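Asks: Okay, sequence plus prediction incoming.
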Amino acid sequence: MVRSSVRRMISSRNDLVYPVLGFASLFAFLYMSFGHLFNLQNGENSFSFVQRNGTHFTSDGTIFYVNGWNSYWLMEHAVEDKSRPRVREMMQQGAKMGLTVCRTWAFNDGAYNALQISPGKFDERVFKALDHVIAEARREGIRLLLSLVNNLHAYGGKRQYVHWAWEEGVGLSSSNDSFFFDPSIRQYFKSYVKTILTRKNTVTGIEYRNDPTIFAWELINEPRCTSDPSGDTLQDWIEDMSAFVKSIDKNHLLTIGHEGFYGPKSPKASTVNPGGWATELGSDFIRNSIIPAIDFASVHIYPDQWFNYELDLEAKLKFTSKWMLSHIEDGDKELKKPVFFTEFGMSNLSKGFNPSQRDKLYKTVTNIIYKSAKKKTSGAGSLFWQFLVGGIEEYNDDFGIIPWKSPSTNRLIGKQSCRLAAVHGALPSQRKYLKQLCL
């Protein structure tokens, strides 16, 4: 009986000890991985200008890799009082996922709620909406990658500039590609860029060019100049515009907005491009990105859009890996600059689509960025296309999601934020949410 009682006492004690030891071991592991996050005290978001050190982005001298997203619609949604709160909601939800950078449009040329009504003429009401977006981003600890014009027709784009020149009788051609070579149109765009960069924010009182909330400027979304497949026209435009931006703003990084296609003279054109058509767009990833005033290279990833035949999921994922690793190799060996995958996504119109397929693409991309962070190579981050909040279904496309309504996607994104923070440390702007997110 005594021995039996002792055995019961020992057994009871073990029942208590083992879970405690297990919890302690788990906590020790988490603390070793994320302990530096716990030492951050709550307080106001602290921003410094993002800089480049070789193939890395740095903030306050610390390397960091980006986990972020696209929400192109923010300025337009900030124009009206009834829709403005959704800007804050989007920023708050991004911050809760540990995200650090949002890419959005800093243009709307001649369209509904246009920022630029006509060359050099702006709607102050819409400008104040952009002020609001930047102020909300700062408030929630999010930096912004701001794009300055669209190669596509949405929100005016280069076609609107050509139309303005044609209306005023100064246009050399009705071709949309004259945006790149017409001197009058170049002057229109330079005037626009100068106005944006020197704008004094009516909310914060800070000129855009002096605001570290802005991660970087992007010259143009997805530039193509098919009328000159040699690439000379686009190259000249990038050289001219990048030098002009830097003459006004020496604080911020600058990128092109490139899709990442290799030009006809590139040895990778036939082995990495998604098809022969990609060499005929007048762009060349290496040639365009190596320009000294371009601080980092940008690349997009759309395997289900770039092939004129249906690929199965495994083929899409295989292409994605090859595409990313090729460009990271370019960043390390040729460009000596960060390579930032500023758009990627999967259409829900793809044959046999289900959300788990999108998660697999997201996982493929984020795993490659995580490995790049561990090895300190040039794959500097990725931005999902696109995130939304409820009530703005009209802005959705076949790529958009509300991540917190998709639990598996939300977990995947949060995990990436935690992994990157564990490798190189958390940014001060992440201090509010990472402790809870990562544990």
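Replies: All right, it came through fine.
Asks: switch to C-alpha atoms for all contacts and neighbour counts from now on
Replies: Fine.
Asks: Buried ones in stretch 258-266, by neighbour count?
Replies: Residues of stretch 258-266 classed as buried: His258, Glu259, Gly260, Phe261, Tyr262, Gly263, Pro264 (neighbour count, 16 or more other CA atoms under 10 Å).
Asks: Closest one of these to Gly120?
Replies: His258 (26.0 Å; CA to CA).
Asks: How much space separates that closest one from Thr58?
Replies: Per CA to CA, to the nearest Å, His258 is found 22 Å from Thr58.
Asks: what do you get for Asn70?
Replies: Asn70 sits at a distance of 21 Å from Thr58 (criterion: CA to CA).
Asks: So between the two, which is more surrounded?
Replies: For Asn70 versus Thr58, neighbours defined as other CA atoms under 10 Å are more numerous around Asn70 (24 against 17).
Asks: In the helix ranked longest in the chain, which residues are buried?
Replies: Ranked by residue count, the top helix of the chain under DSSP state H comes out as helix 2-38. By neighbour count on 16+ other CA under 10 Å, the buried set for helix 2-38 is Ser33, Phe34, Gly35, Leu37.
Asks: Which neighbouring elements make contact with it?
Replies: Judged by 3 or more CA pairs under 8 Å, 6 or more residues apart in numbering; DSSP states H and E, helix 2-38 is in contact with helix 407-424, helix 434-438.
Asks: Next up, a structure to set beside the first:
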Amino acid sequence: MDSPTSNGLSRRHFVGAAAALTISGAAGSSAPVAAARPARAAFVRRAGERLMLGARRYRYVGTNMWYAAFLPSEGKPDGSDRLRRELDRLAALGVDNIRLLGSGELSPLTNSVRPAFRDRTAHYNQTLLRGLDLTLAEMGRRGMRAVLYLTNFWEWSGGMMTYRSWVNGGQYINNNDPAHPWPEFADVSSEFYAMPKAVAMYHAYVRSLVGRTNSVTGRRYADDPAIMAWQLANEPRPGGGTAVGERHMSAYRQWIDASARLIHRLDPNHLVSTGSEGTQGCLDSDACVIGAHRFASIDYLTAHIWPQNWSWADPKDLAGSWPTVERNTRAYFARQVALARQLGKPLVIEEFGFPRDGGSFDPSATTAWKDRFYALIHDLALADMRAGGPVAGTNFWAWGGEGRARHADHHFVNGDGSFMGDPPHEPQGWYSVLAGDSTEAEIRRASAAVRTLR
């Protein structure tokens, strides 16, 4: 998800009995039985504008659950239990694709989540990585597939600004700092692409994660059908302002292709995507999107749609602003489909979110307008699917499930533990779909409709 600003510029395979182990058990002395390498037909692949699974098109209704790997941790079986409960809830709704955080840099930035997957050294957090192992094992048991993003353009998981600070003597700026107004954060963060030492540190982590062997299943990540795709980053942009973005464009494109080719060399089984918002995150330029996704190393396009963040929706007057939301959403959706057709590649609408009624963050607030927005996105995707178009799937933002804010002001404090779909820089409850929300009925409807197309 992008960083919210008011100016609209921001934001089944069997794994054996070992899958039932807790994280601490998986780390013990008993080595898991080595898993046989699965047939290539078990992996989602690209064929022109289509995503395929075996001889059939792969289409899905999915979600974002950035915090999945954070739930299970050593000595805390309740987190592993919650993970399983949340996956069961999603499976019951027909959700079979989850986009989640596979990275996180220990950061000095305000609102950056801790713990992190890595620090500035070659030390990688094995507790979190074993949490990711268990998440993938449990997803595999349920026939689900993961999209893992490998860093973040934004500050909430460390990201590119943090990599940048690790090689420049510790210099950084915080997003939404009044002393550094928009688009300064995005402009500075995008300097990362042209910093060889920072990119090398990122690539070292990519090599380690893509080359990892799951401690629960004994299967290499590169051989795991529970993974659909690797994603270079969450919402990588060439810059914030047009002038800086154009100046950084060459380095941005080189980073995309070099990073994607590295992943394909390490792992020929899985897809690679950028994690882009689409034109909104690419200087509002079709040429920018085309240039960033024309590489053979990039398998499909992505798009994100954020009506409130982009100033289409007034949270205090959702009824009055709905015509603008619907008009702009239809236009933006069509624009991204046209770009996918131009490139001859599939498209996934992998982030979209809407506030609770009245702009409330309270779990008791109704979600009638959120439900309507979800139905709009799902119906646009279904129409394109039925017409044989490039849209392969949707991932709503985001599943909060049984998570609840720990504080009356809905702010996240590191150590809270009750993770929600909203990242730590956002009000907890803003965009989360909670267990029991009426939105569940819309998700169930859409997933059932997609299944009829398979």
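Replies: Right, received. Where do you want to start? Just so it is clear, the structure is predicted and the values come from calculations on it, not from any experiment.
Asks: from the buried residues of helix 2-38 of structure 1, which is closest to Lys371 of structure 1?
Replies: Among these, and counting by CA to CA, the member closest to Lys371 of structure 1 is Ser33, at 16.2 Å.
Asks: how about the closest one, what's its match in structure 2?
Replies: Under the alignment defined by TM-score structural alignment, Ser33 of structure 1 is left unpaired in structure 2.
Asks: Spatially, what comes nearest to Ser33 of structure 1 if we skip its sequence neighbours?
Replies: Ala422 (5.7 Å; CA to CA, 6 or more residues apart in numbering).
Asks: got it, and His13 of structure 2?
Replies: Distances taken as CA to CA, 6+ apart place Gly140 nearest to His13 of structure 2, at 5.6 Å, with adjacent residues excluded.
Asks: I figured that neighbour hits Arg12, correct?
Replies: Yes - Gly140 of structure 2 lies in contact with Arg12 (CA atoms under 8 Å); the separation is 5.4 Å.
Asks: So these two - more neighbours on which side?
Replies: Comparing Gly140 of structure 2 with Arg12 by other CA under 10 Å, the one with more neighbours is Gly140, at 22 against 13.
Asks: How much space separates that one from Gly25 of structure 2?
Replies: From Gly140 of structure 2 to Gly25 of structure 2 the distance is 19 Å (CA to CA).
Asks: What residues does Ile305 of structure 2 make contact with?
Replies: Glu277, Thr329, Tyr332, Ile349, Glu351, Phe352, Gly353 (CA atoms under 8 Å, 6 or more residues apart in numbering).
Asks: same thing but 6 Å
Replies: Phe352 (CA atoms under 6 Å, 6 or more residues apart in numbering).
Asks: How much space separates the counterpart of it in structure 1 from Tyr362 of structure 1?
Replies: Matched to structure 1 by TM-score structural alignment, Ile305 of structure 2 sits across from Ile301. As judged by CA to CA, Ile301 of structure 1 and Tyr362 of structure 1 stand 11 Å apart.
Asks: what touches both of these two?
Replies: Here Ile301 of structure 1 and Tyr362 have no joint contacts, going by CA under 6 Å, 6+ apart.
Asks: wait, is Met91 of structure 1 part of a helix?
Replies: Yes - under DSSP: H, G, I helix; E, B strand; the rest coil, Met91 of structure 1 sits within a helix.
Asks: could you pull out the helices for the stretch 51-200 of structure 1?
Replies: Using DSSP state H, counting those that start in this stretch, the helices of the stretch 51-200 of structure 1 run over 74-77, 85-96, 124-140, 157-167, 178-181, 183-197.
Asks: nope, the stretch 251-400 of structure 2 is what I meant
Replies: 286-293, 318-343, 368-386.
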